[in-house]
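S.K.: Quick one: sequence and predicted model below, then my questions.
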Amino acid sequence: MINKIQLKNWRSHLDTDLEFTSGTNAILGPMGSGKSSVMNAICFGLFGTFPDLQTRKIKLDDIIMNKPSVKNESQISVDFTIDDKTYTVMRVIERNKGTTYSEIREGDKLLDSPNAQRVTELVEKLLKINYELFSRAIYSEQNGLDYFLRLSRGERMKRIDNLLMIDKFEGARSNAVTLRNRLAEKKDALQSVADIEDFKELKKNLDDIDYSLKKLNETKSNLSKEFDEKKINMKSLEKEVKELEGIEKTLNTLNNRKNSLEGSMKEVKHSIDNFRKDANDKTLDVSHEELKDTEKLIKKHQEELNKSRKEQEALTRNISENETKIGFLESKIKEIQTDISKKLELENKISSIEKEFGKNLIQALEKKKEELEAIQRTNSELLTKIEQTEESLSKISKTHDKCPVCESKISTERRSSLIADYQDRIKSYNGSLKENKEAFAALKQMVKETGEASKNFEIYSEKIKEFKGIEKEIEEKKKDHRTLIEAVSRKKQDLEKNRSGISEIEESLEKSKNKQQQLKSAIEKLIDLKDKEEKFSNLENQLEELNKEISGCSKKTSDKNLEKLRITLTETASRISEISARINGLVEIILERENRRKDCQIKIQQAEKQKEEIKLLESLVLGLKIFEKALEKTQTQLRENFVDTVNYTMDQIWPDIYPYKDFGSARLGIKERDYILQVQSSSGEWIDVDGIVSGGERSIASLALRIAFSSVLAPQLKWLVLDEPTHNLDSKAVEDLSETLKTRVGDFADQVFLITHEKTLENAVTGQLYRLSRNKELDDFSRIEKVN
């Protein structure tokens, strides 16, 4: 039993708590009041989804409250009892994040969290149903009572078979057919191979292969012997050729070095001659002395340049600082000019106030207040006189021949005269009072205006004091501004002269540096000349040593023919390659023959095994055919048993929910591989509900089917959820449905949830009744009223 549900920020529900009992519980309200949201929340709390979310009519973020205020998180909690144990499921949805937390508790004990899928699996285990079964058998969503009738023929059988898990038997039967076909194909293939193979031919082939292998191995042995002899001879030749090639290579290297040395000597000799021409008979010492003088001059120019640049930086900094001060003064002058304008404006305002109210505002204000008090006193006196005169008038009007004051007798004429006099007095007093009130209102407005003017006068006067001495200050700032302008102009002239002097120093410095570079280059050439002369002497010594080595190598090769040895080596290598290729070819042929021999042996061994395997496959194919028939018969029997149980249940409840006599019962039939919902006419004929009966009859038949499905498919729960079940029903059918839900629902359901706008169904409630309301024009929250 579902005991309680809590909704926070769920669609239009801000913070809703609903408690339920056994029997029929109803949630009543107009369209858009949030009724269906409650049932969707129960479904989501238990299984993490509901039909509109499952079919993607809405997104998860749409569940979180958007109106009248936008929330970022929604929370749902469902409390239910199974087998005398109470469980609570809680789920949290965050905007743009989905379901961020889920938990399930048994009492205060946490069973699982925070994974939504694991929590759903535990709920399904406890309830012994999944979402698909709950949404199709127990929960009839709004306008979804006839869900199974709206499905196409093939789809209807598929969905109901899925609820019964008959589809698993069909899957097993389909797999069995596939396996049987594969085994039959394998048997036929083995039979085909067994028929083709000739065992005598296989034995003859084996003998031929053995003889061929003997001859091939003899040829391979002879070639291997020759290969080894040639290999030894080739190693000796390779050693001799390698020694001669080494001497020849050394000789070539020595000749190349000789040629290189002779070229280097020629190049060095040419460089020495050129250096001697460029030196102009200058010695190294003279060049070094001239370089020192040039470097002293460069140092002097550099010092002058650094000094001038420091002066330039000081001038630039001074100009920049003064220009900053000038900018500041200009900004300050503008501010003071603005303040002068403000002061002038305030003085004009004070002048206007004095012109309108006079110079002594406080005295004028006090005088007006005294006048107000005088009028108030006069009005109080007039009201007292009016009250006294009216009292006298009232008394004399009630008496006939006595004076109300002294109780003496008065004539009728005197009494009439007194009444007229009192009335005239009252009229006069009221006239004066009216004039005084008008004068009071005008004087009060004048006091208010004078007070405001006096207050403003004080404020303006205080503000003017803030601007004291401002004219003198602006003159001082302007004087400072002119002084700085003149100073900046003088510094800029000095800066220009400084820049000119720096250019002249830089030009002299550049000339000295060029001369310094030329002297350094000349000194380097003189040093290089000395090095080259020493190098030339070394090269001459190296050339003499090379000539001796070349002569020694030439003597070692004079008595041997290297080319003839190379030809002999090449012929030997060619013969070795030829023999190796023949041996490799023989190895491949021998390997191929041995593989063929092995294949023949394997085929002979496998022949008998194939016969045994064919017998086994024939036995398995026959067994699978029997298994297929059994599965098909089981599906048919399960459907028939299910239909019989559903029809028995519908036959029991039909008289309770259908108020007329034209249809005596309803049933679920199987026709042309599909489930058909039918009703029985008074003549005993069974008529298809789909497309023939009226909308109301169709709805009641669908309701009966839903109740039967709930009782048969989820007997352990005995829950039923009906969202707007009165669609297409007339008033009598609605009244009978109400009576059934009230008095006879306990026979097939322990707990019913009724979502409706139909007030007649209030009479059906045996559990809790809630009325929902919501001001849709203001996008208000859903309001809950618990009726009982």
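M.R.: The structure has been received and is ready for your questions. Residues are numbered from 1 along each chain as shown.

S.K.: rest of the way, CA atoms for contacts and neighbours
M.R.: Noted.

S.K.: okay, now residue 389: neighbour count?
M.R.: Other residues lying near residue 389 total 20 when counted by other Cα atoms under 10 Å.

S.K.: Once you drop chain neighbours, what's closest to it?
M.R.: Distance criterion Cα to Cα, 6 or more residues apart in numbering; nearest residue to residue 389, sequence neighbours excluded, is residue 422 at 6.1 Å.

S.K.: now for the helix or strand encompassing residue 526, which elements pack on it?
M.R.: Per DSSP states H and E: residue 526 is located in helix 470-556. Helix 470-556 sits against helix 199-278, helix 284-357, with contacts defined as 3 or more Cα pairs under 8 Å, 6 or more residues apart in numbering; DSSP states H and E.

S.K.: So for residue 571, which of these sits nearest?
M.R.: Among the helices and strands packed on helix 470-556, helix 199-278 comes nearest to residue 571, with 9.6 Å by Cα to Cα.

S.K.: A further structure is provided below for comparison with the first:
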Amino acid sequence: MIKTIKLENWKTHYNTELDFSKGTNVIVGKMGSGKSSIMDAISFALYGTFPTLATRKVNLEETIMAKPNKQETAKITLGFDYNDKEYSVERIVKRKGINEGTLREAGKIIAGPKTTETTKKIEEILEVSYELFSRAIYSEQNQIDFFLKLSPAQRKEKFDELLGLDKYEKVRTNSVTLTNRLKRTIDDRKKFLHEQKNKSDPNELENYEKRISEKEKTLNDKEKENSELEKHINEKEKILKQLEEKEKENKFLKELEIQSKAKTEALTEQLKTNREKLKGTKPEELEGKIKENKKILDRGEKETEKIEKEIGIIEGKVSKIKEEIAVQNNLLNSNSKSVSDAQKLDSDCPICKRPLSEHDKKKLEEELKEEEEKIHEKTKELSLHLEKETKDLEKRDEEVGKIGEKNEVIEKEINELERLKEIASELSEKEKQKNDLEKEMEKVREMMKKTGFDEKEHEKHEKEFLGLKEKNAELRTEISSGKELLKELTESVKRIKETEHQIKALGIQIKENERTTEKLAIFTSALKSTQGELRNMMVETVNQAMEEIWPRIYPYKDFLNVKIIVEDGSYEVMVKQRNEQWARVEGILSGGERSSAAITLRIAISLVLTQNLGWIILDEPTHNLDINAVKELSDTMRNHLPELIEQIFIITHDKEMENAASGKLYSLEREKEKDAPTKALGF
């Protein structure tokens, strides 16, 4: 039984606290006063959701009070007992952060704060899921006659959902779909198996294996042949390396021989040239000529030295004569000036300063002229002497020149003789060098013979080596190609075996699928039979419950009973008339009678599906009822329904329904124009 509920900032409820009791609890209020919010809160406290939230007509944040002041959290606290145990569940909704849910048993936390953990624990305790709660216990606003408004076919579908039989139908449909799919798969696989068998050649595997055996033998022979060939190649390679070493040594000696020969030929040519230059002259003869020429040269040098001394004496005389001539020229110039000056004098002597007479002047001029003539005479005499000495000097110079020329010729001859002497001296040395080179060449030839290198033999071995390498390359190619072919043949054998294995496995799989199809057919048939039996059993149980409930809900004698009849897969709701005839509800009952039938059906379903809970919630059950029907419904809810259901909740705007209260009665008020919170008044 639900005992208390407290709403804090939940929709229009700022701080609403309600107590409930057994019997019919009625909550009355105008539209928008917060009536349905209480039932939504009961559902949310138990299961963390309610119908309009589950169908996403509202979101959770919209449950938090927004007017007159926006709140950040909403809290619901619900107290209930079950199986003689006291429980309290608390749910907190937050605009920001993680929502919380906590369940307590006798004040001790047994689940939470995770909301899903709390919901799961409540479902375990009540043995009722939210799906069943929303179908069997909680009748949404104006939906009490929901089942009566449906067509018979729709009613069957909804009843199957409500009673959980739709799951069987889904399983059966899936089973039929799976069976058909398996049959198609079996047909496809049989067709594929037949095609594969037609394609396969029974002798193909044997032929491939025979070819593999032959190819393996051929490859083995080729590899043995190639192994022997590679031994020969290695041996031949060693021989070639030895020959290459000899060839290298022989080549070096050959080059040495060529160099020696070139040097010998050069020396021979030099010897020939030198002999031609000497023209048979012997070294001692050359030495005698050199000595003789040196004596001539020595005499010439002495003669030159003597003449040069004489030239020095003559040059001294010439110099002295030139000096004397210069003195005479100076005297002549001085005398000429004196004569000129004397002619210009008036009375005084330029030397003694005595007065001069004409006679003295004349005498002075004569003396000066006489002196001038003497000077000329002396100068002429000196000039003749100078000319004589100069000629003698020139003669001496000419003699020195001739001696010098002769000496140069002699020196050249001496130099040539010296050169010839050197050539004569080198001649024997070069002869020795030539002899040494010829001996060295002979040694080189001997060494070349000792190497034992034979060019033809080398060419022969090289040709044989290349032939072996070529054969080796051919064998390698053949072996590689053979291995590739062997690999392809092996892959083909593997593929054939895999295909045979797949064909065999496919055959087994087809048989297994056929057995599965047979089992599915049996399962589908059994499921359909079970579904029919369960539907009949459930409908019969609901009908039995309605037969017991109807007289208590509807105490009049014009309609004796109400039940569900299954016809052609449709559910018809029928009433039994006084004449024992059954008639469809849609065509005969008034509004109040329909409400009684709807309540009977709702209670019967609730009792069948939630036998241990004993709750039912009806939101606006008077929808579309007239005054008399409302009065009848109110009387039924007060006097008869509590005999069947331990606790009933009625949410209504109709004042007449206050009379239905056998438990608690609350009137909700709210000043909507001021966005005021809900106020709950208890009676």
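M.R.: Looks like it came in fine. Please read all numbers here as calculations on a predicted model, not as lab measurements.

S.K.: ok, back up a step: from what I see, the residue nearest to residue 389 of structure 1 and residue 387 are in contact.
M.R.: No. Assessed by Cα atoms under 8 Å, residue 422 of structure 1 is found out of contact with residue 387, at 11.1 Å.

S.K.: Show me where structure 2 has its helices.
M.R.: Using DSSP state H, the helices of structure 2 run over residues 35-47, 51-54, 115-126, 130-132, 146-149, 152-163, 165-199, 204-278, 283-344, 358-451, 455-553, 591-609, 627-635.

S.K.: Tell me which of the ones you listed lies nearest to residue 676 of structure 2.
M.R.: Nearest to residue 676 of structure 2, of all these, is helix 35-47, at 14.8 Å by Cα to Cα.

S.K.: Which residue numbers in structure 1 does the closest one align to?
M.R.: Mapping helix 35-47 of structure 2 onto structure 1 (TM-score structural alignment) gives residues 35-47.

S.K.: once aligned to structure 2, how far is the matching stretch on average?
M.R.: Following the fit onto structure 2, the mean deviation recorded for stretch 35-47 of structure 1 is 0.7 Å by mean Cα distance after the TM-score superposition for structure 1.

S.K.: Can you give me the buried ones in that stretch?
M.R.: 35-47 (16 or more other Cα atoms under 10 Å).

S.K.: middle-most residue in structure 1, spatially?
M.R.: residue 96 (6.9 Å; Cα atoms, centre = their mean).

S.K.: who touches it in this structure?
M.R.: residue 61 (Cα atoms under 8 Å, 6 or more residues apart in numbering).

S.K.: for residue 549 of structure 2, same thing?
M.R.: Residue 549 of structure 2 sits next to 600, 604, 644 when contact means Cα under 8 Å, 6+ apart.

S.K.: Now do the same for it: its match in structure 1.
M.R.: Per TM-score structural alignment, residue 549 of structure 2 is aligned with residue 653.

S.K.: next one: residue 303 of structure 2
M.R.: Using TM-score structural alignment, residue 303 of structure 2 has no partner in structure 1.

S.K.: I figured residue 106 of structure 1 hits residue 86, correct?
M.R.: Yes. Proximity of residue 106 of structure 1 to residue 86 meets the contact threshold set by Cα under 8 Å, at 5.9 Å.

S.K.: separation between the corresponding residue of structure 2 for residue 710 of structure 1 and residue 157 of structure 2?
M.R.: Residue pairing (TM-score structural alignment): residue 710 of structure 1 is matched to residue 606 of structure 2. According to Cα to Cα, to the nearest Å, residue 606 of structure 2 stands 18 Å off from residue 157 of structure 2.

S.K.: between those two, which one's more packed in?
M.R.: residue 606 (25 against 18).

S.K.: Hmm, that one is touching residue 616, no?
M.R.: Yes. With contacts counted by Cα under 8 Å, residue 606 of structure 2 reaches residue 616, the gap being 7.5 Å.

S.K.: Quick check: neighbours shared by the two?
M.R.: With Cα under 8 Å, 6+ apart, residue 606 of structure 2 and residue 616 have common neighbours 136, 137.

S.K.: Residue 422 and residue 387 of structure 1: which has the busier surroundings?
M.R.: residue 422 (21 against 13).

S.K.: what stretch of structure 2 does the stretch of helix or strand the more buried one belongs to fall on?
M.R.: Using DSSP H and E, residue 422 of structure 1 falls within helix 412-466. Under TM-score structural alignment, helix 412-466 of structure 1 has no counterpart anywhere in structure 2.

S.K.: Contacts only, for the match of residue 710 of structure 1.
M.R.: Residues near residue 606 of structure 2 by Cα under 8 Å, 6+ apart: 136, 137, 616.

S.K.: which of these are buried?
M.R.: By 16+ other Cα under 10 Å, the contacts of residue 606 of structure 2 give 136, 137, 616 as buried.

S.K.: Now do the same for the last one: its match in structure 1.
M.R.: Residue-level alignment of residue 616 of structure 2 against structure 1, with TM-score structural alignment as criterion, gives residue 720.

S.K.: and the gap between its match and residue 90 of structure 1?
M.R.: In terms of Cα to Cα, residue 720 of structure 1 sits 22 Å off from residue 90 of structure 1.

S.K.: What is the aligned counterpart of residue 650 of structure 2 in structure 1?
M.R.: For residue 650 of structure 2, the aligned residue in structure 1 is residue 754 (criterion: TM-score structural alignment).

S.K.: Do I have it right that that match meets residue 29?
M.R.: No. Between residue 754 of structure 1 and residue 29 there is no contact under Cα under 8 Å: 11.2 Å.

S.K.: how about the buried ones among the contacts of residue 606 of structure 2 in a markdown table, adding distance to residue 586 of structure 2?
M.R.: Output for these, formatted as a markdown table (distance: Cα to Cα, whole Å):
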| residue | distance to residue 586 of structure 2 |
| --- | --- |
| 136 | 22 |
| 137 | 24 |
| 616 | 25 |
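
S.K.: with those residues in mind, which one is nearest to residue 110 of structure 2?
M.R.: Closest approach to residue 110 of structure 2 among these (Cα to Cα): residue 137, at 25.2 Å.

S.K.: any idea how far residue 630 of structure 2 is from the nearest residue to that closest one once chain neighbours are set aside?
M.R.: Nearest non-adjacent residue to residue 137 of structure 2, counting by Cα to Cα, 6+ apart: residue 616, 4.6 Å away. For residue 616 of structure 2, the distance to residue 630 of structure 2 equals 18 Å [Cα to Cα].
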